[in-house]
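Peer 1: Mind folding the following:
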Amino acid sequence: MDSGLRERLIDAGVELVTGEGSAALGLREIARRAGVSHGAPRRYFPTHHALLSAIARRGFGELGSRIPAALAGPGAEDPRGQVRALGRVYVGYALERPGMFELMFRHDLLDGSGRDGTVETPGAAGAAGAPEAPLRESTLPMFELLVSLVARCRTEGEPRITAAALWANLHGAAQLWSRGSLPLALGGDPEVTLDRVVDAAVDAHLRP
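Peer 2: So this is what the prediction gives:
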């Protein structure tokens, strides 16, 4: 198997989802963009879901690569400041890469039903023919980081529940902002930025 072609298919998918959104990620179009026959993806990705999962993993990799620098910035010694920085990176990525962001959290790819890359995938990372980890595994390191930061803030309640509620808040804020609903509700005030919404969400969940 040609691992270079496998990566080219993923590259084509990343380009497509970035430019046209997740709805455009058909097998034929990805193959056309990669310059191969429409049947070629099946040699590397047994299902359409397996290919979409590989594309989404690129998104988690991109998002994850931005986190260390953000956490090392101003306020790095303060866990609450790090939670704010993590939240800003998260919603910033959502606005910059909306198509990829939507793909990364599609339930049918995350649910672990066997359609999401938990199949034998020749040319995958590691030994040829080794099964890839479920896509949901890509979300766990980021969430565990958030849980650890919330715990360091010594907030009341269970850190995992608080982190889950904050994550849901940030995810919803990103989606509502990108679709124009939050700016509309806030009266289009140019002084109200998404960063301020993120800070308010963090303060609401991490009480003194």
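
Peer 1: drop to CA atoms for contacts and neighbour counts, all remaining ones
Peer 2: Fine.

Peer 1: Show the subsequent helix or strand relative to the lengthiest helix in the chain.
Peer 2: Ranked by residue count and defined by DSSP state H, the top helix of the chain is helix 48-71. Moving toward the C-terminus from helix 48-71, the next helix or strand (DSSP states H and E) is helix 79-96.

Peer 1: Run the chain-centre distance for the helix or strand that that following helix is followed by.
Peer 2: Using DSSP H and E, the helix or strand that follows helix 79-96 in sequence is helix 98-104. With CA atoms, centre = their mean, to the nearest Å as the basis, helix 98-104 stands 7 Å off its chain's centre.

Peer 1: Which other helices and strands does the following helix or strand past helix 98-104 contact?
Peer 2: Sequence-wise, the next helix or strand downstream of helix 98-104 (DSSP H and E) is helix 107-110. Under the contact definition 3 or more CA pairs under 8 Å, 6 or more residues apart in numbering; DSSP states H and E, helix 107-110 sits against helix 48-71.

Peer 1: mind running it again at 10 Å?
Peer 2: helix 48-71, helix 98-104 (3 or more CA pairs under 10 Å, 6 or more residues apart in numbering; DSSP states H and E).

Peer 1: Pull out the buried residues from it.
Peer 2: 109, 110 (16 or more other CA atoms under 10 Å).

Peer 1: hmm, who's touching it?
Peer 2: 49-50, 52-53, 56, 103-104, 114-117, 134-139 (CA atoms under 10 Å, 6 or more residues apart in numbering).

Peer 1: Now tabulate the helices and strands packed on helix 107-110 in JSON lines and tack on mean neighbour count.
Peer 2: As requested, the helices and strands packed on helix 107-110 are exported to JSON lines (neighbours: other CA atoms under 10 Å):
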{"stretch": "helix 48-71", "mean neighbour count": "19"}
{"stretch": "helix 98-104", "mean neighbour count": "23"}
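
Peer 1: For residue 23, which non-adjacent residue is spatially closest?
Peer 2: Of all residues not flanking residue 23 in the chain, residue 17 sits nearest, at 7.9 Å (CA to CA, 6 or more residues apart in numbering).

Peer 1: one more to line up against the first:
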Amino acid sequence: MHTDDGLRARLVRIGGELVDRAGPSAVSLREIARCAGVSHGAPRRYFPTHLELLSAIAREGYADLAAMADAALSQAPGDPRTRLSVLVRAYLDFAITRPGRYELMFRHDLLASGHLRLRDASLPLFQLLTELVAQARPNLEPSAQVVAGALWANLHGIAQLWQWGSLPLATGATDPDALLDTALTAHLGPAT
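Peer 2: Coordinates of the predicted model:
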């Protein structure tokens, strides 16, 4: 017999694995219940709606992305530009290796739903990006927050277009590092 918290966590983990394997559209409460070996009604005790379950999976994705970023940054030298480079690479690596979860994490319907305060879970990584931008370019105009937002939008575009195969096809690139370096330079200016 599973504890309530244990079963809830297991349902989220299994749902996340399904999202990673088959994409968000493949995830249903019934399919998660089947994979978890519980009755088809069991997930509804923890997630009354499909959006609540997807929000829990997305929240776990933000925690996983934050852990990846922290691990990568713990190995990075102290200068802000290098740390930014490491952070954006970790972000892209997450997007490429877990495309279903990445897609789910940025779905507007989930962020707007308010379930599990998902929008709040997305903010710490953006705050870190903003802090590193401010450190890399202390007197930046427009503000570091606006530049970080533009950089994040650029990274999101690189992640999506790389995942779809459009950027490798258009640029001939076999690795996105040059694109990431170019995005940093476009938003921060040349490295000094």
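
Peer 1: before we move on, back to that, what sits against the aligned partner of the residue nearest to residue 23 of the first structure in the second structure?
Peer 2: Counting by TM-score structural alignment, residue 17 of the first structure lines up with residue 19 in the second structure. By CA under 10 Å, 6+ apart, the contact list for residue 19 of the second structure reads 13, 25-28, 54, 57-58, 98-104.

Peer 1: hang on, the earlier thing: generate JSON lines for the helices and strands packed on helix 107-110 of the first structure, with distance to residue 35 of the first structure as supplementary columns.
Peer 2: Below are those laid out as JSON lines (distance: least, CA to CA, whole Å):
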{"stretch": "helix 48-71", "distance to residue 35 of the first structure": "16"}
{"stretch": "helix 98-104", "distance to residue 35 of the first structure": "22"}
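
Peer 1: Which one of those lies nearest to residue 195 of the first structure?
Peer 2: helix 48-71 (13.5 Å; CA to CA).

Peer 1: quick one, that closest one and helix 79-96 angle?
Peer 2: Calculated by axes from the mean of the first three to the mean of the last three CA atoms, to 10 degrees, helix 48-71 of the first structure forms an angle of 140 degrees with helix 79-96.

Peer 1: how big is the offset of helix 48-71 of the first structure relative to the second structure?
Peer 2: For helix 48-71 of the first structure, the mean deviation from the second structure after alignment is 1.1 Å (mean CA distance after the TM-score superposition for the first structure).

Peer 1: Trace that helix over to the second structure and give me the residue numbers.
Peer 2: By TM-score structural alignment, helix 48-71 of the first structure lines up with residues 50-73 in the second structure.

Peer 1: From the chain's centroid, how far away is the matching stretch?
Peer 2: Chain-centre distance of stretch 50-73 of the second structure: 7 Å, with CA atoms, centre = their mean.

Peer 1: before we move on, the earlier item: so how far is residue 186 of the second structure from the match of residue 17 of the first structure?
Peer 2: For residue 19 of the second structure, the distance to residue 186 of the second structure equals 33 Å [CA to CA, to the nearest Å].

Peer 1: Residue 52 of the second structure now?
Peer 2: 38 Å.

Peer 1: mind checking how far the match of residue 17 of the first structure is from residue 39 of the second structure?
Peer 2: 20 Å.

Peer 1: element containing residue 167 of the first structure?
Peer 2: For residue 167 of the first structure, the host element (DSSP H and E) is helix 159-178.

Peer 1: What's the average distance for that helix when superposed on the second structure?
Peer 2: Helix 159-178 of the first structure sits 0.3 Å off on average (mean CA distance after the TM-score superposition for the first structure).

Peer 1: so what secondary structure elements neighbour that helix?
Peer 2: helix 79-96, helix 98-104, helix 140-152, helix 181-185, helix 194-205.

Peer 1: out of those, deepest packed?
Peer 2: helix 98-104 (a mean of 23; mean count of other CA atoms under 10 Å).

Peer 1: Can you give the contact residues for that helix?
Peer 2: Taking CA under 10 Å, 6+ apart as the rule, helix 98-104 of the first structure contacts 13-25, 52-60, 63, 90-95, 109-110, 135-136, 138-139, 171, 174-175, 178.

Peer 1: hmm, try it at 7 Å
Peer 2: 17, 18, 21, 22, 56, 59, 94 (CA atoms under 7 Å, 6 or more residues apart in numbering).

Peer 1: so what corresponds to residue 157 of the first structure in the second structure?
Peer 2: Alignment note (TM-score structural alignment): residue 157 of the first structure maps to residue 142 of the second structure.

Peer 1: Check the gap between that match and residue 148 of the second structure for me.
Peer 2: 10 Å.

Peer 1: Compare these two (neighbour count), which wins?
Peer 2: residue 148 (22 against 8; other CA atoms under 10 Å).

Peer 1: thought that one was touching residue 131?
Peer 2: No: when contacts are counted by CA atoms under 7 Å, residue 148 of the second structure is not listed as touching residue 131 (8.7 Å).
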